[in-house]
Structure formats: structure tokens, C-alpha cells
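A.B. asks: Give me a 3D structure for the following:
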Amino acid sequence: MEEKVLPERLLPLEGVFNFRDMGGIKAQDGRRIKKGLIFRAAELTGLTAGDIDYLKDLEIKYIYDYRDKEEADLKPDPQIGREKHERVAVNGEDKSTAHSEWDPETFYKTFTREKFTQVYAQMPIRNASYQRMMSLVARPEQNLPLVHHCTGGRDRTGVGAMLILKTLGVPTDTIMEDYMLSNQTLFVFHEEMFEEASHYISGTALKRFEDGFLLHEEFLEAAMQSISETYGTFEHYLSAEFGMTDKTREKIQDFCLE
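C.D. replies: Alright, predicted model coming up:
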């Protein structure tokens, strides 16, 4: 199944990793997300002139960036067309998911799956970045098509995608499938990262990092469990975190699903 999904949803771009159309994903009620409305991606700074020409046709209205200021200053998002750009860091000042903010040696030597799972558990709760992103999605007629992205388009973007998909009524197993797809779409990105890591750690420590840093279901499960433990239901979460009513959610679904 995943072999069919990849060519269809991964955009044919040369200068950016993991740029995917979230359209085509099926919701619980049988409708599917319309294509060309919501995109997820890694950092966009490498987009080629040809990529930008391709993306212009999509008439994107918003590029929403989850990265920290330092990451964004180092690799800024290019202007594609007439879209607005906004950046609110998922990490705040904490910087707990962006390895580029840290001394690489410390990051690679101290990384553990358990610690990273904790980072995921914290991400969706009282987070100004997701609050702002969801406020954009709550006005789909004004703000879509939208691209949301971070550095690899897998962790911060993975949680953002989960929130959008759950809001659209997509089943958990489908959300997880979409999340885990980044292990395929980011194969080269991961290889480059593991090569960098090999300058700081080796042997068992390197193997442990390579195994641990790939996406694991337990990461996204921790984010979803955190929502359940804090708010009970996803409906209560939408209301408490984002001020989203059932009526607004229905409006988003009617706009985005077909």
C-alpha cells in the first residue's frame, strides 16, 4: 500500500525533502481530504527555480513554520508566490526538538528514545505554535492552501499533521501510517544525519542513535496519550486549547473533505 501512497502524495520537487500533499487521506465518515489544500514539508530553503514554478500553480496562501528563529535565520523560507509567511516556534525557548540549536556532540551523545518520547508528550499541550496554526486552519476559506513545515517535516510537523487529521476525523491508524511514511520519504535526510553523528559517536552508541532517531509509533502515541490524559477527549482538547467549537470543526471538515 505504501508504495502506491508515495509517488501519489510526495510532490516531485528537487530541492526539498518530504513535501507531501495531505489530500487523499480518508476520514472516518468515508470522505477524503481534498488534494491541493494542506501540505506538510521539511525546510524549504533549497527549493529550486523549477520547484518554485511548480508550487506557484498550487496558489498557496500560507506557509507556516514551526522552527526556532535560529533555524529559520540560517535556512530562510523563500517566497513562492503571494503567500503569507508566519513562524511560531513549537519549542518556545526550550529548543527541545531542534538539534541544530544545540551543540551537535551533546545532542548525539545524550539522545535517547525515552527522552524523545517525552518531548512528543509535551508538544501538543499549551503550545502557542499549534494554537496559532489551528487558528489558521479554523478559517479555511481565508488561509488554505497552506504548507506547514519544520526542519525534517517529521516531528514538529508530525504532531501538527496529527492535530489537523484528527480534527478532520481521520482514524488513528491512518494518522499513524501518514506519520511513519516520513521514514521512507526522509531516507536520504536520515542518512546524512547519521553520517554527521558518526563524527561524534561510534559503535554501539551510533547504532543506538540510528535506531532510536528513526520515527517510532511510540513517539506520536505519546503526543496523543498526552492529549487524552490532559483533556479526556479530543473534542474537549479542541475546545480548551484552540477555542474550537463543534460548529467550527464541522465547517473545516466540510471545506476540506469531499
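
A.B. asks: switch to C-alpha atoms for all contacts and neighbour counts from now on
C.D. replies: Fine.

A.B. asks: list the contacts for Gly15?
C.D. replies: 44, 46-48, 51 (Cα atoms under 8 Å, 6 or more residues apart in numbering).

A.B. asks: cutoff 6 Å now
C.D. replies: 46-48 (Cα atoms under 6 Å, 6 or more residues apart in numbering).

A.B. asks: Equivalent analysis for Ala121, please.
C.D. replies: Taking Cα under 6 Å, 6+ apart, one finds 222-223, 226 in contact with Ala121.

A.B. asks: Helix or strand: which one has it?
C.D. replies: helix 113-122 (DSSP states H and E).

A.B. asks: I'd like the distance from that helix to the chain centre, please.
C.D. replies: Computed by Cα atoms, centre = their mean, to the nearest Å, the chain-centroid distance of helix 113-122 equals 16 Å.

A.B. asks: which element is His148 on?
C.D. replies: strand 146-149.

A.B. asks: List the contacts of that strand.
C.D. replies: 38-42, 60-65, 157.

A.B. asks: at 10 Å instead, please
C.D. replies: Taking contacts as Cα atoms under 10 Å, 6 or more residues apart in numbering, the residues outside strand 146-149 that touch it are 18-22, 36-44, 58-67, 83-87, 133, 136-137, 140, 155-158, 160-161.

A.B. asks: Is it possible to mark the buried ones in the residues you listed?
C.D. replies: 18-22, 36-44, 59-67, 83, 87, 133, 136-137, 140, 155-158, 160-161 (16 or more other Cα atoms under 10 Å).

A.B. asks: Tell me the one of the contacts of Ala121 nearest Phe209?
C.D. replies: Ala222 (19.3 Å; Cα to Cα).

A.B. asks: Of the contacts of Ala121, which is the most crowded?
C.D. replies: When the contacts of Ala121 are compared by neighbour count (other Cα atoms under 10 Å), Ala223 ends up highest, at 22 neighbours.

A.B. asks: Taking helix 113-122 as reference, get the angle to the helix or strand where that one lies.
C.D. replies: Ala223 is part of helix 217-231 when elements are defined by DSSP H and E. For helix 217-231 against helix 113-122, the angle by axes from the mean of the first three to the mean of the last three Cα atoms, to 10 degrees is 40 degrees.

A.B. asks: here's the other one to compare against:
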Amino acid sequence: MEIKKVFSVVFLLVLTLQGCSYKTTYQPIEYSSMVNDKPRIVEQSNKYIGVFDKGDRIIDPTPLNITEDKVNFTHTDRKFFTVVHKEDTLVVSNREIDFRKVHNFRDLGGIPTSEGRYTKWGKIYRSGHLHKLNSKEKEKVVSLGITTIIDLRTDKEIGKKPDKIPNSLTYHNYQAYDDSEDMFSKTKKDVLKGKLTPSQADSLVVEFYSLYPTHDIKKVREIVLTILDNSESTLFHCSAGKDRTGMIGAILLSILKVEQQVIIDEYLLSNNYRVEEVSSRMKLAKFGKFLYPKINYQVIENFSWIKPMYIQAMFDGIAKEYGSMENYILNGLQIDKEKQREYIEKYTQ
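C.D. replies: Model (predicted):
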């Protein structure tokens, strides 16, 4: 065991110095088309770029007729712009929030609902874990108006990588998944030993998704209500910000009357925003082949990327248990129509 630890350190050093290619995935990966929406704002190295259709007009804060596809904004603070786009008046901002030490950080604002409304920007955020948050980026979290952090991880995950957040924020840990048997660690060992096939890996993820929203409905309700009842802004996260976070995000958007296909498209943004993270993991896996020759790269991909069929399994699991998402909201989460309408008015416009 000690020899393996030494080799692991060596391979990590080699990886850092030499790198390893992961330009082609071992299976097709589906990405979200939401990143191509216009108009949109993109944050790049503390600068903001607006991507528009010609003819779009910014009416706030300064009237501006768009004559080019891209507009560079000189300010470094996050802004919300009111844009007249194809006769519709929209509020736009940057969906992905740029953090060096936190992956997959994004705003659930600007998403269209079935009622012709849009979710409000700056109210609900989602991300990966906050263990590497430095002092400067802690200030950035506060600047976003976030007052509450909801951590969806298990005790063991938190013990290894506890959140490092500003003292002024309220922290909650809600575990809707009981990992008392440490299945996460056991599965990881099976992956390293090559005991899982790609189809078995998919089946495990699908089963997890199908059970998570109904297994401990009281805990899921507590998570959802803590977010929706907050008078300020909330950030919720798990480890990578893709699976548990993806499901809670899908439930929240369902309550706000976002259509299922749009929810899936938002869910898939985790693939767009985690390319570098997954690439690093796959590079490490290639070097790990020396220690664990039975590693199956496609299995690792199945646990690293997300697929539409995963979140579909969540919807199917809810339908199987409650008949429909509407019944799940009403009878499972115990949010009646009147309360749901209050949330819609609060979080959409």
C-alpha cells in the first residue's frame, strides 16, 4: 500500500510536468445549447463581453444600439442589462460565474418558463464544492448577494473537503442520500479495479437519479424550502455540482414552471462548464493505468460527464412514485398551488 502511495505521488508529478492528451472522448458527449443563446453576457478574466444580435438595444443602464455581434464592457462588476431583443424586453447577465477555485458556478436566472416569464437573475446559484475558495473569491461570493450556502454532500465528503466560506454566510448541510455504507468509496475502488463495465456504470447512475428525489422526501422538501423561502440569494452545491445539484436544480425549475426540455438543457451546462475539470481527471486516469491496468476510461467518463438519460431517470422516478411532477410538488414536497404561485411571482418575471 505504501509503495502505491509513492507511485501515486510520482505519477501526479509527471502529470504536472508533462501532461497527457484527452482531446477525444471515448463516447459522444452531449452539451447544452444554452451557451449559444442570444443575447448573453460572458465573463472572461474579470471582463464582460456582450454577445447580441445586430439590432438589439440595451436600454439600461445606458441606451446603446448594438451594431456589432460583440460589445466589450469596461466595468469589472457584474451587471444586469435590460435588452430589447426581437421586440421582447429581456434582462441578461453572465450565466457562468468565473471562479478559479470553484467549478461549475452558475446563476439559474434568465431561463424561460412555460408561462412566458423568465427566472430572475441573482437569486439562486449552483456550483461545485467550495473547499478551495480563497479570500478574494470569498469576497466575490458575498458580492453576489449570497447569504445562504446549502451543502448536499455526505459527512465523509465534507470531512475530506470542507467548505471554506465567509463567516457572515449561513451554512446548511442536507443529506438526502444516506451513504452510511460508504457506497461512493466502494464504487470508486471497483472502478479502479476494472470491476464495472460502462453499462453497469450507467445503470448505477440511473438508479441513483431515480431514487434521490423520493428516497428521503422530507429532506428534499427541506432543501427546496430553504432555498425558496430565503429572502436573499442562495447557493446550493454538492461535490462536482452536477448530479445532486443537478437534480435539486431541476426540481426548483419545475416548481417555477420551466418546461422539462429546457430543464434538461440547463442541466447539461455542467458538461460545458466542466471540460477542463474532466480533462484533468481523464489525464490522471491515463497515468493511473500503470497502477490500475484494468481501469476502463469509458466508465470514468460515465461518472465524470452527465447524460440526458440520467436526469430523465429522475423525472421517471418521480412519475413512477407520484404519477407526475405536479403531484410530486403538491403531495411530496407539500407545496400547494397557492404557495407555488407565490414562488413563481418571487423568482420569475
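
A.B. asks: Let me know the TM-score between chain one and chain two.
C.D. replies: The TM-score (TM-score structural alignment, normalised by the length of structure 1) is 0.89; 254 aligned residues with a Cα RMSD of 2.3 Å.

A.B. asks: which ones among the buried ones among the contacts of strand 146-149 of structure 1 are found in strands?
C.D. replies: Using DSSP state E, the subset of those located in strands is 20-21, 38-41, 62-65, 87.

A.B. asks: These: which two are farthest apart?
C.D. replies: For these, the farthest-apart pair by Cα to Cα is Asp21 and Arg87; their separation is 20.2 Å.

A.B. asks: What does Tyr273 of structure 2 correspond to in structure 1?
C.D. replies: Using TM-score structural alignment, the partner of Tyr273 of structure 2 in structure 1 is Thr185.

A.B. asks: Can you name the residues that contact its match?
C.D. replies: By Cα under 10 Å, 6+ apart, the contact list for Thr185 of structure 1 reads 6, 10, 17-20, 152-154.

A.B. asks: ok, these vs Ile252 of structure 1, which is closest?
C.D. replies: Taking the contacts of Thr185 of structure 1 together and measuring to Ile252 of structure 1 by Cα to Cα, the closest member is Arg20, at 19.9 Å.

A.B. asks: Can you name the residues that contact that closest one?
C.D. replies: Arg20 of structure 1 neighbours (Cα under 10 Å, 6+ apart): 6-12, 36, 38-42, 147, 153, 178, 182, 185.

A.B. asks: Please apply the same query to Gln200 of structure 2.
C.D. replies: 206, 299, 302.

A.B. asks: what are the ranges of the helices in the stretch 51-200 of structure 2?
C.D. replies: Secondary structure of the stretch 51-200 of structure 2 (DSSP state H, counting those that start in this stretch): helices at 135-143, 155-160, 183-192, 198-215.

A.B. asks: Secondary structure element holding Ile49 of structure 2?
C.D. replies: Applying DSSP H and E, one finds Ile49 of structure 2 within strand 47-51.

A.B. asks: what range in structure 1 matches that strand?
C.D. replies: Residues of structure 1 matching strand 47-51 of structure 2: none, counting by TM-score structural alignment.

A.B. asks: so how far is that strand from its chain's centroid?
C.D. replies: The answer for strand 47-51 of structure 2 is 22 Å, by Cα atoms, centre = their mean.

A.B. asks: for stretch 260-271 of structure 2, same thing?
C.D. replies: With Cα atoms, centre = their mean, you get 10 Å for stretch 260-271 of structure 2.

A.B. asks: again with stretch 110-128 of structure 1
C.D. replies: Computed by Cα atoms, centre = their mean, the chain-centroid distance of stretch 110-128 of structure 1 equals 14 Å.

A.B. asks: buried set for that stretch?
C.D. replies: Buried, per 16+ other Cα under 10 Å, within stretch 110-128 of structure 1: 111, 113, 116-117, 119-125, 127-128.

A.B. asks: Closest to Gln79 of structure 1 out of the residues you listed?
C.D. replies: Closest to Gln79 of structure 1, out of all of the buried residues of stretch 110-128 of structure 1 and judged by Cα to Cα, is Ala128, at 24.1 Å.

A.B. asks: who are the neighbours in contact with the closest one?
C.D. replies: For Ala128 of structure 1, the contact set (Cα under 10 Å, 6+ apart) comprises 88-92, 134, 241-242.

A.B. asks: which of the residues you listed are buried?
C.D. replies: By 16+ other Cα under 10 Å, the contacts of Ala128 of structure 1 give 88-91, 134, 241-242 as buried.

A.B. asks: Just give me the closest of those to Arg32 of structure 1.
C.D. replies: Met134 (19.5 Å).

A.B. asks: Is it correct that the closest one is in contact with Leu165?
C.D. replies: No. Here Met134 of structure 1 lies out of contact with Leu165, judged by Cα atoms under 10 Å, at a distance of 11.4 Å.

A.B. asks: where do the contact lists of these two overlap?
C.D. replies: With Cα under 10 Å, 6+ apart, Met134 of structure 1 and Leu165 have no common neighbours.

A.B. asks: before we move on, the earlier item: could you dump the contacts of Ala128 of structure 1 to a markdown table with distance to Tyr231 of structure 1?
C.D. replies: Listed next are these as a markdown table, based on distance: Cα to Cα, whole Å:
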| residue | distance to Tyr231 of structure 1 |
| --- | --- |
| Val88 | 23 |
| Ala89 | 23 |
| Val90 | 20 |
| Asn91 | 21 |
| Gly92 | 22 |
| Met134 | 17 |
| Glu241 | 9 |
| Phe242 | 12 |
